[in-house]
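>>> sharing a sequence plus its predicted fold:
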Amino acid sequence: MDTRRTSGQSRLLRSRSLRSTRTGGVFLAAAALLLSACSSGSSTGTTAEAALAALPRSTPSTLAPYYGQKLTWRSCGVPGFECATMKAPLDYAKPASGDVSLAVARKKATGPGERLGSLLVNPGGPGGSAVGYLQQYAGIGYPAEVRARYDMVAVDPRGVARSEPVECLTGRQMDTFTQTDMTPDDQRETNQLVDAYQHFAEGCGRRSPELLRHVSTVEAARDMDILRAALGDQKLTYVGASYGTFLGATYAGLFPERVGRMVLDGAMDPSLSARKLNEDQTAGFETAFQSFAKDCVRRTDCPLGGAHTTPEQAGDNLKAFFRQLDAHPIATGDADGRKLGESLATTGVIAAMYDEGAWEQLREALTSAMKDKDGAGLLALSDSYYERDPDGKYTNLMFANAAVNCLDLPAAFSTPDQVEKALPSFGKASPVFGDGLAWASLNCAYWPVKPTGAPHRIEAKGAAPIVVVGTTRDPATPYRWAQSLASQLSSARLLTYDGDGHTAYGRGSTCIDSAIDAYLLRGTPPTEGKRCS
């Protein structure tokens, strides 16, 4: 699918999943997770004159019932956590036309120390379950002092996971979709790819016709303000990773006076057109692969070359392997008979680029596939990325991802011919992944709902200090996006992590963690220009 937005889960949860499987979110779906691209028609990819306008400070009377609702908390099967259901208008322009039900979870502050309010977390996507992230990681893995002082809270955005999920394809249909050839060699294969995109879009339109029109990031940000009020907080304290930074920045742009302590980790740049977003991210994955390859060839177990192999040569070797799989997929031992072709293999490699902690797993998987003709390891990485379980069931991650992306921005490309013309620039950005990521940008061309958004700047004038975090070799959200967002937000402080992987908070850098913790606990933002490693 389309490439924009990022991984669907933050690197924190993603790496935890990858490390726990050890056997290991089509390349189409992988790309969709990464970031879905769109084009404003601008050659530079920026719309400097357009800025997100703040909403009126007063709450419209038509929304008063939503802002005045009281949440009824109940046990939800995970020790220490409570769950509730929140209502929001399906259509903010017509609040009386119907509701959408949103799943909320929290873990109350444990003490000691004065309670600081609620800390809302979002792991990214779009499509990642914030409730799942809270229960599996943030509610137990965030620093103890933060959990002691804050009620940890999450809401699945509209259309995601537990919040009236967008649905598109069955598990078997998704299996077919994920194996579609993403680097067509002739007209027949191009037609097959287009058919796959059309079938996916038609499934979404058929199974979620009304919801597809109302899953934009602006609407999700407005839902967060209703939740803030329902929690009894005057201001929103928030940590968003990956796509969660776009969601958080959108909230700040709409409600600048209601911003409390806000951390945007692995930042996106809302001012870029889709094509520019896609090319930047394509280059980001190339940078990440070069780091992996440089580390790999120094090791005796590297399947991409030995000590005298350059990272560029390692990339050539990987591309040659992908071409072999394109012609001759290999066995995986999968109960459903799936073989490892180029698309699934590429997804598996991309999945490991999010966290250098997965590099060993990737070396092992590549060794098994390239030397032993056993594709199980790469298939496991791919399945983890798509959130496919051993029974062949998928979460709705990929469906929600496409639905939000295709609504937020116009399609990156309208026809296969446009993709063909863009292949050289994508190939320059990444010799390894460029072709596939270019074709992955085509899916929104066939979407059944017209987009409602466009690229724009977010200034959030009047907001409290906002900490924007960027990682210098982040594959999914390139560092320059953090620099750009920090330059747009009127109160931003840029915090830089000089390292690999996707996002920075909770990745082992004491410097990063202590700076963010100090901000969350004491309201002290990092010094201007602070860098960590």
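Now that the structure is in, tell me what you want to look at.

>>> only C-alpha atoms for contact and neighbour calcs from this point on.
Fine.

>>> where's the closest residue to residue 351 other than its chain neighbours relative to residue 254, distance?
Counting by C-alpha to C-alpha, 6 or more residues apart in numbering, residue 351 lies nearest to residue 385, which is 5.9 Å off, once chain neighbours are set aside. Using C-alpha to C-alpha, to the nearest Å, residue 385 is found at 32 Å from residue 254.

>>> check residue 475 too.
For residue 475 relative to residue 254 (C-alpha to C-alpha), the value is 29 Å.

>>> which of those two has more neighbours?
When residue 475 and residue 254 are compared for neighbours, residue 475 comes out ahead with 29 against 25, by other C-alpha atoms under 10 Å.

>>> ok but the more buried one is inside a helix, no?
No: assigned with DSSP: H, G, I helix; E, B strand; the rest coil, residue 475 falls outside any helix and is coil.

>>> that one reaches residue 287, doesn't it?
Yes: counting by C-alpha atoms under 8 Å, residue 475 does reach residue 287; the two are 6.8 Å apart.

>>> and residue 185, helix, strand or coil?
coil.

>>> residue 238 now?
Residue 238 is classified as strand under three-state DSSP.

>>> put this beside the first:
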Amino acid sequence: MSRLLTAACALLLLSGAAACSTTPSAPLLEPHSERSGPAGPVPAGLERYYGQQLNWGPCADYATSSADRTAFQDRALECARLQVPLDHAHPEGRQISIGVLRKPATDPDQRIGSLLMNPGGPGASGMSAAASLGPALQNTPLGTRFDQVGFDPRGIGASEPAVRCLTDQEWDADRLDSDADPSPEGTAETEREVREYSGKCAQRTGTDVLAHVGTRDVVQDMDVLRSALGDPKLTYLGYSYGTRIGSAYAERYPGNVRAMILDGAIDPSQDAIDEQVLQGAGFQRAFDSFARWCTERRDCALGADPARATAAFQRLARPLLAEPVPAGDRKLSYTDATTAVIQALYAQNMWPALNTGLEELARGRGTVLLTLADSYYGRDADGTYSNITDAFNAVRCVDDPRVTDRNVLREADRRYREAAPFLDDGLPANSAMDMCSFWPVPVTGEAEQPSVSGLPPLLVISTTGDPATPYDAGVHLAEALRARLLTFEGTQHTAFLQGDSCVDQAGIDYLTELELPAEGTRCT
């Protein structure tokens, strides 16, 4: 049932900023209760949420992965649960909780406020992102002057209830099924499986929760959090899908915005098919860049000619459709092999591992590539999965209009293969509907050009060779929001706080002093 993923997850990979060690020298933050809100405008009927008390304490119990269990031991971090209504239109109804992690500003006298952040996905943990970025920001103006705040959007990570569709064992089994058969029988089998998946999501999560996990609801939670933290206006850093959250917040609450950096933009006016095809083209460009890097090495698994790299990869990967190869006590499928490549194309520091994995695949083994794919799916070494993929599917199925016309689906598959030939399995285009066609709750989002007035100046960062969120999407978002565009020339997904001093200084100056970089600024 590999067609569960309608597009590659567009998330920030914090591989360069991971915090894997505790900081015993930091002062221990004692558990305490804090009522800092309400701050700023409060919608009628939501007063008790906007002015709620937050009970801060250690973060260890909020961990949902092995990496979190290490990072959340940091004594400088504190965590709390924000209560929000499941349905903001009916605040007297069911409550749910949002996991929140905070690293307080180290210079309280110079404190500006809170810097809320979201790393994308949809489905990635903002709590994990804030913990990972904390050490890198410690001695910067962002660390000294802002409380760094990460939250897990509703249904995700430590937030409760969490979206859950498949068990760990079911995910392992699913990844071995590539669902590549385009015949009527194969299409029927694929659709039976995705219909079953949708049913399990409804059964294990609840349709009331699934109906309210979309971006529309997340931005309302974020405004509650802004107020409960005591910030009259929001300062926000959003990566990838986090830019969709940011632009939706800006449209709904323009007067509540202080500053926003939107890095790795999703074009809010683009339909899901065009977005997927353009993303495929982006990954092909990144694959071609990897191929040029690889073919200059004597040990390149794809040979010596970058023009033949796509065909070389196809020769390595396509046999997996018929027979997965051993990978320790598991097996590497075609789905996992292509997912591993996508994972590695997010950042150049993963290219050596990708080449090693392809060399291993040429010898009939798949351990390295399976490890890369596990990272993409949020699978820990102990076999447990985060809910990132289930949450990704749940959010996309309520955010994006559904496509059920088989001719449109077949043409979309053909266009995707043309845009990303390294991912072409060599079989005819497929017209099978995905799980969103059978989703048990209606769509709550729509693709539209933002129409916003009363916004302060925002900063959009777009990377020329971004594989997951193509450069032009950032250009379009900046135009729609009348924001300043900062261009980074590179091949990676997102750029801010990832080591480029030009990008980092521009972003820090903007967030702290509200000073935008000069029009047309490009960082290389």
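It's in. On a predicted model such as this, the values are computed, not experimentally measured, just so you know.

>>> where does the TM-score land?
Scored by TM-score structural alignment, normalised by the length of the second structure, the superposition of the two chains gives a TM-score of 0.88; 485 aligned residues with a C-alpha RMSD of 2.2 Å.

>>> before we move on, the earlier item: and the residue nearest to residue 351 of the first structure? What does it align with in the second structure?
Using TM-score structural alignment, the partner of residue 385 of the first structure in the second structure is residue 376.

>>> how big is the offset of the helix or strand containing that match relative to the first structure?
Using DSSP states H and E, residue 376 of the second structure sits in helix 367-377. When the first structure is superposed, helix 367-377 of the second structure averages 0.4 Å from its matched positions, counting by mean C-alpha distance after the TM-score superposition for the first structure.

>>> next secondary structure after that helix?
Immediately after helix 367-377 of the second structure, counting by DSSP H and E, sits helix 388-399.

>>> check the fit of the helix or strand just after that following helix onto the first structure and give the mean distance.
Where DSSP H and E defines the elements, the next helix or strand beyond helix 388-399 of the second structure is helix 406-419. Its match in the first structure and helix 406-419 of the second structure itself, once the structures are fitted together, sit a mean 2.8 Å apart by mean C-alpha distance after the TM-score superposition for the first structure.

>>> and helix 406-419 of the second structure, what does it pack against?
Under the contact criterion of 3 or more C-alpha pairs under 8 Å, 6 or more residues apart in numbering; DSSP states H and E, helix 406-419 of the second structure touches helix 272-295.

>>> okay, and the helix it packs on goes to which residues in the first structure?
Counting by TM-score structural alignment, helix 272-295 of the second structure sits on residues 274-297 of the first structure.

>>> flag every buried residue along that stretch.
274-294, 296-297 (16 or more other C-alpha atoms under 10 Å).

>>> to which residue of the second structure is residue 63 of the first structure aligned?
Using TM-score structural alignment, residue 63 of the first structure lines up with residue 46 in the second structure.

>>> the nearest residue to its match once chain neighbours are set aside: what secondary structure?
Among residues not flanking residue 46 of the second structure along the chain, residue 91 sits closest, at 6.5 Å (C-alpha to C-alpha, 6+ apart). Applying three-state DSSP to residue 91 of the second structure yields a three-state assignment of coil.

>>> and residue 91 of the second structure, what does it touch?
45-46, 85 (C-alpha atoms under 8 Å, 6 or more residues apart in numbering).

>>> export the residues you listed as JSON lines, with columns for neighbour count.
Listed next are those as JSON lines, based on neighbours: other C-alpha atoms under 10 Å:
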{"residue": "45", "neighbour count": "13"}
{"residue": "46", "neighbour count": "17"}
{"residue": "85", "neighbour count": "20"}
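
>>> any chance of JSON lines for the residues you listed, columns distance to residue 245 of the second structure and secondary structure?
Formatted as JSON lines, these follow (distance: C-alpha to C-alpha, whole Å; DSSP: H, G, I helix; E, B strand; the rest coil):
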{"residue": "45", "distance to residue 245 of the second structure": "23", "secondary structure": "coil"}
{"residue": "46", "distance to residue 245 of the second structure": "21", "secondary structure": "coil"}
{"residue": "85", "distance to residue 245 of the second structure": "18", "secondary structure": "strand"}
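
>>> between the residues you listed, which is nearest residue 238 of the second structure?
residue 85 (23.3 Å; C-alpha to C-alpha).

>>> corresponding residue for that closest one in the first structure?
In the first structure, residue 85 of the second structure lands on residue 89 (TM-score structural alignment).

>>> distance check, the residue nearest to residue 351 of the first structure against residue 327 of the first structure.
Distance, residue 385 of the first structure to residue 327 of the first structure, by C-alpha to C-alpha: 24 Å.

>>> now do the strands in the first structure.
74-75, 82-89, 99-107, 117-122, 150-155, 236-241, 259-265, 466-473, 492-500, 531-532 (DSSP state E).
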